[in-house]
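Asks: What follows is a predicted structure for the sequence shown.
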Amino acid sequence: MSAICVYCASGPVEQRFLDLAADLGAALATAGHTVVSGGGNISMMGALAESARAAGGTTVGIIPRALMEREVADLGADELVVTETMRERKRLMDDRADGFITLPGGIGTLEELFETWTAGYLGMHDKPVVLLDPFEFYAPLLGWLSDLRGQGFVSRNALDRLLVAESVPMAIRFATAR
């Protein structure tokens, strides 16, 4: 099976977002996929990893040394990789993943999404980049991106490279299709 990197919040969020992360982690594990994450054990990141392991899955956490205490490292990960920098963390997450799923999150999550999406669009990888958005959390962002397309700043090909899923099964199907 494949390894799916999941980007998501590591700070306080509503229960529905924690439940979404837990549902995704369990579904990925049940389908036999390894879950690659940012290596934290709190908030959505923690719910994702804990539910994946509870469902019998394998988790790989990749966390920079500077965030070990701040994000409370996922010491229960099957493999916990500690990096020296955020750039090294992201490179290893990219290298270890066969596909990417982005859940609701803040600026760190958005930065990871945009970097991965851009790299795919530029042909630096051919891995699926999925936005899992059952609550229309990203509706304003998607609307803005559509506006940017209308103004010529974002191409149709770039927008087509970002796969938007409304459910966990759909996101997994998109992230594992090659």
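Replies: All right, it came through fine.
Asks: only C-alpha atoms for contact and neighbour calcs from this point on.
Replies: OK.
Asks: From what I see, Val35 and Ala26 are in contact.
Replies: No - applying Cα atoms under 8 Å, one finds Val35 not in contact with Ala26, separated by 9.7 Å.
Asks: Presented hereafter is structure B, for comparison with structure A:
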Amino acid sequence: MLTIHVAAAGRAVVVDGPRVVAVGPYEEIAAERPGARVRRWPGVITPGLVNAYGPELLEQAYHPDPRESDELGTEPITGAALDALEMTEARWGASARRGVQRMLAHGTVAAAGELHNRAVLDAVRRAGLTLAGRARRPDGVPALDPFASGGPVVWAPGLNPGMAARFAVFDVPDEAALAEHGAGTCVATVLAGRLVYRRR
């Protein structure tokens, strides 16, 4: 179904299935497609983010189940604390699913780095998150919010007709404010044309 995503700033992205078919001012886009479904968002629409720390966040960290929060807290567990946990393949898979959801909630559409754990790979593929290569582990601290890592912030390819519909919407007045407020301002993430995250 043809869908027009429009942000408060007025930029619109038209999606047909998994692809972007048009980008431009909402008034022009909507006039040419009167039958399209319209999704309205606050803030700005941008290409999605590439999180540079795929292995560190998904294979070297455990994302606790909310039911474990009393015992383990809510933040990813790494290092010696992770070594003390009994990590089965099923537990790795569940952790990766939660980790991927947390990435999507930060506007991430791709994770960089090579993954080896089959359960983690399955979780990533099922979610539709793209894997990107990297030459080495980047500087900075692994973080779900790429703006908080201290390393470079990398964007997925731009939004152009014919390209895969992979983008995010952030509740900030403009892209300059995004660096200041961070990816925690994400209100929606789209992968292959599917709305995979929406802030409640």
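Replies: That came through, no problem. Just so it is clear, the structure is predicted and the values come from calculations on it, not from any experiment.
Asks: what's the TM between chain one and chain two?
Replies: Here the superposed chains carry a TM-score of 0.29, computed using TM-score structural alignment, normalised by the length of the first structure; 81 aligned residues with a Cα RMSD of 4.7 Å.
Asks: higher neighbour count, Val35 and Ala26 of the first structure?
Replies: More crowded of Val35 of the first structure and Ala26, by other Cα atoms under 10 Å: Val35, with 29 against 25.
Asks: Please give me every residue in contact with that one.
Replies: Contact analysis of Val35 of the first structure by Cα atoms under 8 Å, 6 or more residues apart in numbering lists 3-6, 25, 28-29, 49, 52, 57-60.
Asks: how close does it get to Lys90 of the first structure?
Replies: Val35 of the first structure sits 15 Å away from Lys90 of the first structure, going by Cα to Cα, to the nearest Å.
Asks: for Thr34 of the first structure, same thing?
Replies: From Thr34 of the first structure across to Lys90 of the first structure, the span is 17 Å (Cα to Cα).
Asks: So for the two, which residue has more residues nearby?
Replies: Using other Cα under 10 Å, the more surrounded residue of Thr34 of the first structure and Lys90 is Thr34, with 25 against 20.
Asks: Could you tell me how many residues sit around Glu32 of the second structure?
Replies: By other Cα under 10 Å, 10 other residues sit near Glu32 of the second structure.
Asks: Of the contacts of Val35 of the first structure, just say which sits nearest to Thr102 of the first structure.
Replies: Comparing the contacts of Val35 of the first structure against Thr102 of the first structure with Cα to Cα places Val6 closest, at 5.7 Å.
Asks: Was I right to think the closest one contacts Thr109?
Replies: No - with contacts counted by Cα under 8 Å, Val6 of the first structure stays clear of Thr109, the gap being 9.4 Å.
Asks: what do the two both touch?
Replies: Common contacts of Val6 of the first structure and Thr109 (Cα under 8 Å, 6+ apart): Thr102.
Asks: Quick check on the two: which one has the bigger neighbour count.
Replies: Legend: neighbour count by other Cα under 10 Å for Val6 of the first structure and Thr109, higher for Val6 (28 against 18).
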